[in-house]
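Novice: For reference, the sequence and a predicted model appear below.
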Amino acid sequence: MNSAIMKYLYIFPHPDDESFGPAAGMHQQLRQGHEVHLLTLTKGGATQQRQRLGLSIDEMGEVRHQEMLAVQQTLGLTSMTVLDLPDSGLKHMDPRELEEVVRYQIERLRPDIVVSYPVHGISGFHDHLVMHAVIKRLYLQMLDEGVGYLKRLAFFTVPDGGGPAIETNGFRLKQSLPEEIDCILELNEENIDAMKRALACYATYQETIERSGVVELIGSRLHFEIFNETHQPALSDLAAALPAVHRE
């Protein structure tokens, strides 16, 4: 295990993205003494849940923001930033504008390790796909410009175990092949409980969370791809075997 204190920045498009699995790893990293920051690009107000609750997009966004504040407190995150970009509308934005917004947050926090969604976005939802492309291109540009504090870009994913396709909440989940998995975190009961408590913060989503079977899907392991790196066997710590700094 890497003994140096790392600064992680998790970047996701919507409220609850961080709790559907990553929260367990975030809890583990916090307990290891690392800094864990969360950046969420939208308030998630366009969700269909708002129709059930009779709320406008703005009203639903505020409800979800309050739920996220509960997640921040539950996990003990080092910091959390929730932006108000258009939920379900990232594909309509100029990607250069998105890059500028994300870059500002990266430069403000100066993380060692950035974590987001893989190219398939797990759910395949277009907000996830747009975000992946923006972050990957921005990461490479910043390395080319000589930004030395960025050490790794990782993608939280679901592994393809060779069984039938996984379907949840009307989505057929996209999975990463075994050879694409570069890091597997072994979770203890405290990590798993932290994920359950984070999920419980989303009072408006409990039926969806229950139907998703996410707790059973994650089990006792979190899986990650690592961009432009190959680790076989897979690492057991996202901060292990960091490559040399690209530029000074």
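Specialist: Sure thing, it's come through. Numbering: from 1, shown residues only.

Novice: When you work out contacts or count neighbours from here on, use the C-alpha atoms and nothing else.
Specialist: OK.

Novice: show me the contacts for residue 117.
Specialist: 12, 128, 129, 131, 132, 155, 156, 157 (Cα atoms under 8 Å, 6 or more residues apart in numbering).

Novice: Second structure follows, compare the two:
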Amino acid sequence: MTKSRTVAFIYAHPDDETFGCSYLIRQIADEGNKPILFTATRGDAGKTGHLGAMTREELATKRDVELAKAVDILGISVMEQAGMGDGKLKEVAPAVLQQQIADFLRRHEADVVVTFPEDGISGHSDHIVIHHAVNEVVFGGQAPSVQKLYYNQMGSFASDISSVIWIEENGKWEVKRRALEVHESQILSIERVFGKLGPDVPPQHRVEAFELAWEHGVHFPKRVETSIFDHLK
């Protein structure tokens, strides 16, 4: 019997997992492996879409519900939130954030980690803080079970210095669309990226791309892969 693998998605806000990784997460779950999610904040500093004015606690509660629905749609096995300050991760002592991430990865014995690239995709400071925190944990050996680290990219991506794997939509747009829709408070940001959500896949979102940043101690190995599980021990 093939060993079940655990893939940890480490992000800053509710909805980060859905924007960039829905196809991959659903594929992992459908193949009998275990996608798990760590979210550093509850997203209480975000916008409210068409829902009107909310206090930060009201928005946090709303986004908790939205995330729980998305987690169910995507097939995420475990979800944990650290409840740190939204928009304020750069004010958190790096060692504190790193410890929480490392504890999460160790407790669930993650084999593979997926997180933001260096620019955080959007340049959001919270995203960039998470990128560096995950690097410190993985590169520093604070989570010994981790064998590979990927950075997700929005849309198509290619590199001359590293390996990139593409996850095709292959019928999974409906899952991604449904997961995006339940993040109701963030609909304005969603429509800015994906347009009006409908049954047809937006042409620029037919794939999700992931760059192999680290494997068994080697940074940006160059190889051809067919799965994020290739070359695991």
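Specialist: Ah, there it is. Note that the coordinates shown come from a computational prediction; the quantities given were computed from them, not determined experimentally.

Novice: Could you get me the TM-score between them?
Specialist: Scored against TM-score structural alignment, normalised by the length of structure 2, the superposed chains reach a TM-score of 0.86; 222 aligned residues with a Cα RMSD of 2.2 Å.

Novice: hang on, the earlier thing: show me which pair in the contacts of residue 117 of structure 1 is furthest apart.
Specialist: 131 and 157 (14.6 Å; Cα to Cα).

Novice: Nearest to residue 241 of structure 1 among the contacts of residue 117 of structure 1?
Specialist: residue 155 (16.4 Å).

Novice: what's the counterpart of that closest one in structure 2?
Specialist: Applying TM-score structural alignment, one finds that residue 155 of structure 1 aligns to residue 151 in structure 2.

Novice: So the residue of structure 1 positioned farthest from its centre versus residue 48 of structure 1, what's the distance?
Specialist: Each residue of structure 1 has a distance to the centre, and by Cα atoms, centre = their mean the biggest one is for residue 54: 28.7 Å. Applying Cα to Cα, to the nearest Å, the value for residue 54 of structure 1 to residue 48 of structure 1 is 10 Å.

Novice: picking up where we left off before, give the contact list for the residue farthest from the centre of structure 1.
Specialist: By Cα under 8 Å, 6+ apart, the contact set of residue 54 of structure 1 is empty.

Novice: Go again with 10 Å.
Specialist: Contacts of residue 54 of structure 1 were listed using Cα atoms under 10 Å, 6 or more residues apart in numbering, and they are residue 60.

Novice: count of neighbours near the match of residue 155 of structure 1?
Specialist: 20 (other Cα atoms under 10 Å).

Novice: Please determine how far residue 56 of structure 1 is located from residue 4 of structure 1.
Specialist: 46 Å.

Novice: which stretches of structure 1 form strands?
Specialist: 7-12, 35-40, 79-82, 113-116, 152-157, 167-168, 171-172, 183-186, 221-226 (DSSP state E).

Novice: Mind putting those into TSV with distance to residue 235 of structure 1?
Specialist: Shown next, in TSV, are the strands of structure 1 (distance: least, Cα to Cα, whole Å):
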stretch	distance to residue 235 of structure 1
strand 7-12	17
strand 35-40	19
strand 79-82	26
strand 113-116	15
strand 152-157	12
strand 167-168	28
strand 171-172	27
strand 183-186	4
strand 221-226	9
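
Novice: I'd like to know which of those strands is closest to residue 18 of structure 1.
Specialist: That would be, of the strands of structure 1 and by Cα to Cα, strand 7-12, which comes in at 6.9 Å.

Novice: where's the closest one relative to the chain centroid, distance-wise?
Specialist: For strand 7-12 of structure 1, the separation from the chain centroid amounts to 7 Å (computed by Cα atoms, centre = their mean, to the nearest Å).

Novice: tell me how far the ends of stretch 111-120 of structure 2 are from each other?
Specialist: For stretch 111-120 of structure 2, by Cα to Cα, the gap between its terminal residues amounts to 22 Å.

Novice: what does stretch 225-233 of structure 2 give?
Specialist: 15 Å.

Novice: tell me which residues of it are tucked away?
Specialist: 228, 229 (16 or more other Cα atoms under 10 Å).

Novice: Do a quick rundown of the helices in structure 2.
Specialist: Assigned by DSSP state H, structure 2 shows helices spanning 16-30, 56-74, 94-107, 125-139, 173-182, 187-194.

Novice: got the contact list for residue 206 of structure 1?
Specialist: Here residue 206 of structure 1 is in contact with 199, 200, 212 (Cα under 10 Å, 6+ apart).

Novice: Restrict those residues to the buried ones and give me that as a ChimeraX selection.
Specialist: Of the contacts of residue 206 of structure 1, the buried ones go into a single ChimeraX selection, burial set by 16+ other Cα under 10 Å:
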select :199,200,212
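
Novice: contacting residues for residue 226 of structure 2?
Specialist: Residue 226 of structure 2 neighbours (Cα under 10 Å, 6+ apart): 164, 165, 166, 167.

Novice: Looking at structure 1, name the residue matched to it.
Specialist: Under TM-score structural alignment, residue 226 of structure 2 pairs with residue 236 in structure 1.

Novice: Please report how far that match lies from residue 168 of structure 1.
Specialist: Taking Cα to Cα, one finds residue 236 of structure 1 at 28 Å from residue 168 of structure 1.

Novice: Next: residue 224 of structure 1.
Specialist: From residue 224 of structure 1 to residue 168 of structure 1 the distance is 20 Å (Cα to Cα).
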